[in-house]
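Visitor: heads up, no residue letters with this:
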């Protein structure tokens, strides 16, 4: 029987590219969207799921299992961006992004684990970000949400290994998707002490996304992980310098690395 895959946030961007690629490889793919009825001519199945609503998560997972009799792979991809100086960003918006990028994926993991334990097999792939390996100026909260998911994955991976379940992270760099349109952007306030540098960096971030890599690279990376019997804990997918930035953070003194970042962001 073909493996059954659930991809959160499968209606656009990386999730859609991954789902379409895996469908063509013969997998039974279910993506999720908060409003699947509004999406026409989607290349694979969509079910309703809101990662901020536990009942919605439970219903979606139950629907897939009832239809297919099993659930082999979860790709936790749904997420959102946030930008802004930490001082200027409303705390309630920070909590909202943590709910979507961290607690949401955790709740989806909780929902699929009973079925995977029953099967004595399963694979959970959490889509994080290279930004989660470092505190990036004006993206600090986004970095924190993705870094938190990376660390939580390390823990749950050890907890569920005895049940035959594998858990891993895939951290993408900048990809050409519509994530910028779904970000929460802290306004560039006229009286803000960060006005000039924040606006410059906002423009830089959007340029990076627009000129990012093709999401098909993420699809190929995830396909390779699925076909690996014992996945590693962390994977990074992006251009050389994005991946190398993580190596530099590991080997350089903290202040030297900080200076490199500040120079890059013109701070």
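Guide: Looks like it arrived, so ask away. Predicted model only: the values in this text are computed from it and were never measured. Numbering: from 1, shown residues only.

Visitor: okay, CA-based contacts and neighbour counts for the rest of this
Guide: Fine.

Visitor: and the helix or strand harbouring residue 114, what does it pack onto?
Guide: Under the criterion DSSP states H and E, the helix or strand holding residue 114 is helix 104-119. If contacts are counted by 3 or more CA pairs under 8 Å, 6 or more residues apart in numbering; DSSP states H and E, helix 104-119 sits against helix 54-68, strand 73-76, strand 122-127.

Visitor: that helix: how far from the chain's middle?
Guide: Remark: helix 104-119 is offset 17 Å from the chain centroid, using CA atoms, centre = their mean, to the nearest Å.

Visitor: how about that helix: buried residues?
Guide: Neighbour counts using 16 or more other CA atoms under 10 Å place 104-109, 111-113, 115-116 of helix 104-119 among the buried residues.

Visitor: between those, which sits nearest residue 69?
Guide: Closest approach to residue 69 among these (CA to CA): residue 115, at 9.6 Å.

Visitor: sorry, back to before: to residue 242, which of the helices and strands packed on helix 104-119 lies closest?
Guide: Taking these one by one with CA to CA, strand 122-127 is closest: 16.0 Å.

Visitor: still on that earlier bit, could you dump the helices and strands packed on helix 104-119 to JSON lines with distance to residue 182?
Guide: What follows is the helices and strands packed on helix 104-119, written out as JSON lines (distance: least, CA to CA, whole Å):
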{"stretch": "helix 54-68", "distance to residue 182": "21"}
{"stretch": "strand 73-76", "distance to residue 182": "17"}
{"stretch": "strand 122-127", "distance to residue 182": "17"}
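
Visitor: putting a second one here so we can go through both:
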């Protein structure tokens, strides 16, 4: 029987690319969307899930298990972007961001773990971000949520390994997806001390996404992890310099690395 793959955030972007790629490889794929009725021409079934709602997560997992009999692989992909000076981002937006990017993925893992433990097998792939390895200016909240999910992955990997369950993370760099359109942008406030530097950085970030890599690279990377009998805990996928920036953070003095980032963002 084909393995069953459950992808959160499967209606667009990386999630959709991964799902379509895995279908071509013969897997049985289920995706999630907050509004599946508004998604047209999906090549795999979409289940209604709001990752901020634990009950909707549990219901979706139960539906897939009842229909397919198992969930072999969870691709924990649902997430949103957020930008802005930390001083000016409303607290409600910060809280919502962590609900989607951190607490939601945790609840999805908690919902699927009992089934995987019953099966004595399972693979969970958490989609994080290269931004989670460093605090980026005007992306600090996003960096924090993705960095936290990296550490959750490390801890949970050790907690469930004895049950036959493997957990890993894949940190993408900039990919050409619609994440910028769905991202919360704190407004550039006229007269704010951040008006010029934040405005310039915002344009730079949108350019990076628009000229990003093909999401197919992420699909290929996830497929390779699924085929690996002993995957690593962390993977990075993206342009060479984006991945190399993580190495530089480990080896460079803090102030020098900070200066490098500020020069990159023209601050």
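Guide: On my side now, so go ahead. What you are looking at is a predicted structure, and each value in this text was computed from that prediction instead of being measured.

Visitor: the helix holding residue 114 of the first structure vs the second structure, average distance?
Guide: In the superposition with the second structure, the average deviation recorded for helix 104-119 of the first structure is 0.2 Å (mean CA distance after the TM-score superposition for the first structure).

Visitor: quick one, what contacts residue 79 of the first structure?
Guide: For residue 79 of the first structure, the contact set (CA atoms under 8 Å, 6 or more residues apart in numbering) comprises 9, 97, 100-101.

Visitor: and if we set it to 6 Å?
Guide: 100-101 (CA atoms under 6 Å, 6 or more residues apart in numbering).

Visitor: so it: helix, strand or coil?
Guide: Local secondary structure at residue 79 of the first structure is given as coil here, using DSSP: H, G, I helix; E, B strand; the rest coil.

Visitor: from residue 241 of the first structure, how far off is it?
Guide: For residue 79 of the first structure, the distance to residue 241 of the first structure (CA to CA, to the nearest Å) stands at 24 Å.

Visitor: what's the answer for residue 22 of the first structure, then?
Guide: Using CA to CA, which is the criterion applied here, residue 22 of the first structure is 28 Å from residue 241 of the first structure.

Visitor: so how far is residue 10 of the first structure from residue 42 of the first structure?
Guide: Distance check for residue 42 of the first structure against residue 10 of the first structure: by CA to CA, it reads 10 Å.

Visitor: higher neighbour count, these two?
Guide: residue 10 (29 against 14; other CA atoms under 10 Å).

Visitor: my guess is residue 125 of the second structure meets residue 171, correct?
Guide: No - contact between residue 125 of the second structure and residue 171 fails when scored by CA atoms under 6 Å: they sit 10.2 Å apart.

Visitor: circling back: neighbour count: residue 22 and residue 241 of the first structure, which is higher?
Guide: Under the neighbour definition other CA under 10 Å, residue 22 of the first structure and residue 241 were set side by side, and residue 22 has more, 19 against 11.

Visitor: secondary structure element for the more buried one?
Guide: Using DSSP H and E, residue 22 of the first structure maps to helix 13-24.

Visitor: next, the angle from the following helix or strand past that helix to helix 13-24.
Guide: Counting by DSSP H and E, the element after helix 13-24 of the first structure in chain order, helix or strand, is strand 28-33. For strand 28-33 of the first structure against helix 13-24, the angle between stretch directions is 160 degrees (axes from the mean of the first three to the mean of the last three CA atoms, to 10 degrees).

Visitor: quick check: strand 28-33 of the first structure aligns to which part of the second structure?
Guide: Strand 28-33 of the first structure falls opposite residues 28-33 of the second structure when the two are matched by TM-score structural alignment.

Visitor: one more: stretch 51-66 of the first structure?
Guide: Counting by TM-score structural alignment, stretch 51-66 of the first structure corresponds to 51-66 in the second structure.

Visitor: just give me how far the matching stretch sits from the chain centre.
Guide: 19 Å.

Visitor: likewise for stretch 75-90 of the second structure?
Guide: What separates the centre of stretch 75-90 of the second structure from the centre of its chain is 12 Å, taken as CA atoms, centre = their mean.

Visitor: start to end distance for it?
Guide: Between the opening and closing residues of stretch 75-90 of the second structure we find a distance of 30 Å, counting by CA to CA.

Visitor: quick one: buried residues of that stretch?
Guide: Under the neighbour-count criterion of 16+ other CA under 10 Å, stretch 75-90 of the second structure has 75-85, 89 buried.

Visitor: for stretch 196-204 of the first structure, same thing?
Guide: Buried residues in stretch 196-204 of the first structure (16+ other CA under 10 Å): 197-199, 201-202.

Visitor: which residue numbers in the second structure go with it?
Guide: By TM-score structural alignment, stretch 196-204 of the first structure lines up with residues 196-204 in the second structure.

Visitor: that stretch vs the first structure, average distance?
Guide: Compared with the first structure, stretch 196-204 of the second structure is 0.3 Å away on average (mean CA distance after the TM-score superposition for the first structure).

Visitor: go on, stretch 148-160 of the second structure?
Guide: On superposition with the first structure, the average gap between stretch 148-160 of the second structure and its aligned counterparts reaches 0.4 Å (mean CA distance after the TM-score superposition for the first structure).
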